[in-house]
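Asks: with the sequence up front, the predicted model follows.
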Amino acid sequence: MPTNRRHISRASAPRTTHNPRPVSMSDVAAAAGVSQQTVSRVANGMDNVSEKTRRQVLEAMRDLGFRPNYAGRSLRHGAYHAVGLCVYDITKIGNLTMLDGILAAAREHNRAVTMIEMADDEAFTLAEASRRMAELPVDGMIIGMSRMAPDFETFLPQPGMSTVIVTMYAHPWCTTVDSDHYGCSALVMNHLFEHGHEQIRFVAGPSHSIDSQFREAGWREALQERGLPTPEPYEGDWTANSGYEIGKKLVSDKDMTAIYVANDQMAMGVIAALREAGRRVPEEISVIGIDDSLDIMVPHVELSTVRFDLRERGRIVFEHSVQEPSTDPVAIRIPGTLVKRSTVAQRF
């Protein structure tokens, strides 16, 4: 059937795998029967091209294997419209949910997110994370600092690039954003005190975790303000299995009436061990966690906990990463919300 649309045979079109040089705009222009300026307009998404011509040029680009030089275009315009994200272990629930918030904010701003993940065995410094990000086509960067970087106090961000660090610590040159891992302990401890508990044990996360360090500090201060003993905390690794092993050790503690656990997964492990040994939760021992992260995995969640809006945290870090670099950085701490369920009971 006759057609006015220019057709390029795939058999006769040059193949990029055999072409000794990259396909250029002039190649596309020649194949499509248009000017290089028209090809440039199509490649840059401009609307002053007829739909027929646009389809013609796009077909030529596809058949020739032409790829517009977006990096060069970004350099000419002075922006990549992308933000870099560096985190440890993206599989962690907190990082995944924060990433969801970052991506949602990026969609709203018509930006892209470029991510690198630091391995657990890598020597982490802010300077190295910043250097790796600066080599990528990004306009700003977000660095998740789940463990203390040795150069935190001396780190200087890349000139002209907004840098946001996800941490509880304030930084002299960078905005920092995090959930309030110290304030959440005040919510937990006041809730337990209101229910008559004083012998409160703490199950911590890994010793390198900044989140766990601040949660433990809040637990210690709450006890010390009331003149109550602060026994040595137990250390887990955030998993339910580590909580279960710690719970087996806590079974023999006849003085405790409540256990504050640094995350929900470990808290569930602690409860399983206590109940397996015949200790009643919450009638005999109350247990409370942090994160409120079980509802997608556990039906009818019974665990009392503190909920953080991690998607909101992601949105906030993104918003600050796309702002102009500031000489007056801020420290933003997002409070949690106490979620009262059935694992905390009144102590008589």
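Replies: The structure has been received and is ready for your questions.
Asks: use CA for all of it now, contacts and neighbours both
Replies: Will do.
Asks: mind listing the helices in the stretch 101-250 of the chain by residue range?
Replies: 126-134, 183-194, 210-225, 240-250 (DSSP state H, counting those that start in this stretch).
Asks: check the gap between residue 77 and residue 67 for me.
Replies: Distance of residue 77 to residue 67, computed by C-alpha to C-alpha, to the nearest Å: 18 Å.
Asks: sorry, wrong one. I was asking about residue 342.
Replies: From residue 342 to residue 67 the distance is 58 Å (C-alpha to C-alpha).
Asks: of those two, who's got more company?
Replies: More crowded of residue 342 and residue 67, by other C-alpha atoms under 10 Å: residue 342, with 16 against 13.
Asks: and here is the other one:
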Amino acid sequence: MSPSRPDPSQGDTEPPAGSAGDDRPRVRRRRVSMADVARLAGVSAQTVSRVSTGHPGVVASTREQVIAAMRQLGYRPNSAARALKYGEFRTIGVITFTLSTTGNSRTVEAIATHAAAEGYVITLIPVAAPTQDRVLGAFTRLGELAVDAVIVIMEVHLLDASTIVLPPGVHVVVVDSDAGQRYRVVDTNQADGTRQAVRHLLDLGHRTVWHVAGPPESYAAERRAAAWRATLVDAGRDVPPLRRGDWSAGTGYRIGLELAEEPDCTAVFVANDQMALGVLRAMHERGRVVPRDVSVVGFDDIAEAGSFIPPLTTVHQDFAEVGRHCVEAALLQVRTGTTQTGTTLVPTHLVVRASTAAPPQTHRPAPPP
């Protein structure tokens, strides 16, 4: 005989709270607080706060102890409550047009690293096309996400437009722009790096230096092109026709094929290392040996530059320093409640490798007497 089943109508069973037909009030679980974590971990609430914000000034063993307590209790920091209490969200917004270029991707990486060291996180907003409407939309979006400051990585002149109105109270730092009179700008000293590259080639004995520039809407490309031209003019040298690419190795290759047909082209300064790679390939395919026949200098000093054939002479940009200065400039404005302007330039320097040498004629033996 099978055991009898309880009859619900007799009240022997009770449906769980919240099930259909249950009129009992739901019991809301109390949110775990920072004080709960502090009690379990045996530390102060301030220590828990430091651990939850990623503050570096906590002993490793104590940090592990607090994190274990957080996990055991299921504690999650309430960023909104923290913002109300301390007046900040500990978040930095980053607007960028592309992550495909070396400078942008390495700058974003550096910003994230230095922000984390200060107990901040970043919110990245990519802008699909560099238009005023899209830039303004990105600022509006960051305002909705509640950030303390915004770092803008842009290669165009949009921030100079009077139609761009930024949300009130948001502190701004701009990378790679000429907006220093309106915002705080951080950049590498690209003009000086260009002068070093061109002077290096002239000092080797080249009569002049040809240039493969970046796109005209890029402020960095324009500064490098202007410094190239000025250095040649100051040295009393002819200025060859400017060639323009789009930062890619493909356009460097196309322009390199054209330059290989120029018999007077013995030295080329290229506005970035990717295009320089294309120029090296084009010269090789046309039988012009680098650096015996043509010297090539790039810009950026990407990690692979020393592995090109031949290893590339290039201008080194310290993107880690750019990121550090950006975060410091943003947090200074946040902590002081001030709006700052002006430009900080991070030094550049030339790294000489095997892609540059004296021009061809100096390799030839002197004619017999």
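Replies: Perfect, thanks for sending it. Fair warning: this is a prediction, and the values are worked out from it, not measured in the lab.
Asks: distance to residue 85 of structure 1 and mean neighbour count for the helices of the stretch 101-250 of structure 1 - can I get that in CSV?
Replies: Converted to CSV, the helices of the stretch 101-250 of structure 1 look like this (distance: least, C-alpha to C-alpha, whole Å; neighbours: other C-alpha atoms under 10 Å):
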stretch, distance to residue 85 of structure 1, mean neighbour count
helix 126-134, 8, 18
helix 183-194, 26, 19
helix 210-225, 19, 19
helix 240-250, 28, 20
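Asks: quick one: closest of the ones you listed to residue 286 of structure 1.
Replies: Closest approach to residue 286 of structure 1 among the helices of the stretch 101-250 of structure 1 (C-alpha to C-alpha): helix 183-194, 8.4 Å.
Asks: return the residue of structure 1 aligned against residue 315 of structure 2.
Replies: Per TM-score structural alignment, the equivalent position to residue 315 of structure 2 in structure 1 is residue 306.
Asks: count of neighbours near its match?
Replies: Counted with other C-alpha under 10 Å, residue 306 of structure 1 comes out at 23.
Asks: now swap in the one 3 residues further on and tell me
Replies: Burial of residue 309 of structure 1 is recorded as 18 neighbouring residues (other C-alpha under 10 Å).
Asks: mind checking what residue 133 of structure 1 lines up with in structure 2?
Replies: Residue 133 of structure 1 maps onto residue 142 in structure 2, by TM-score structural alignment.
Asks: I meant residue 192 of structure 1, not that one.
Replies: With TM-score structural alignment as the criterion, residue 192 of structure 1 matches residue 201.
Asks: my guess is that match meets residue 267, correct?
Replies: Yes - here residue 201 of structure 2 lies in contact with residue 267, judged by C-alpha atoms under 8 Å, at a distance of 6.8 Å.
Asks: where do the contact lists of those two overlap?
Replies: Listed contacts common to residue 201 of structure 2 and residue 267 are 209, 295; contacts here mean C-alpha atoms under 8 Å, 6 or more residues apart in numbering.
Asks: ok, residue 252 of structure 2 - contacts?
Replies: 212, 245, 274, 275, 276, 277, 278, 279.
Asks: now swap in residue 314 of structure 1 and tell me
Replies: So residue 314 of structure 1 contacts 97, 98, 99, 100, 101, 102, 105 (C-alpha under 8 Å, 6+ apart).
Asks: okay, now residue 210 of structure 2: neighbour count?
Replies: By other C-alpha under 10 Å, neighbour count at residue 210 of structure 2 equals 24.
Asks: I meant to write residue 353 of structure 2 there.
Replies: 15.
Asks: ok, now residue 337 of structure 2?
Replies: 12.
Asks: from residue 239 of structure 2, how far off is it?
Replies: Distance from residue 337 of structure 2 to residue 239 of structure 2, counting by C-alpha to C-alpha: 48 Å.
Asks: same check on residue 191 of structure 2?
Replies: For residue 191 of structure 2 relative to residue 239 of structure 2 (C-alpha to C-alpha), the value is 17 Å.
Asks: ok, these two, which is more surrounded?
Replies: Taking other C-alpha under 10 Å, residue 191 of structure 2 and residue 239 do not tie; residue 191 has more neighbours (19 against 16).
Asks: so residue 305 of structure 1, which state does it fall into?
Replies: Secondary structure, DSSP: H, G, I helix; E, B strand; the rest coil: residue 305 of structure 1 is strand.
Asks: if I look at it, how far off is residue 222 of structure 1?
Replies: Where residue 222 of structure 1 is concerned, residue 305 of structure 1 sits at a distance of 17 Å (C-alpha to C-alpha).
Asks: kindly report the same for residue 23 of structure 1.
Replies: Taking C-alpha to C-alpha, one finds residue 23 of structure 1 at 67 Å from residue 222 of structure 1.
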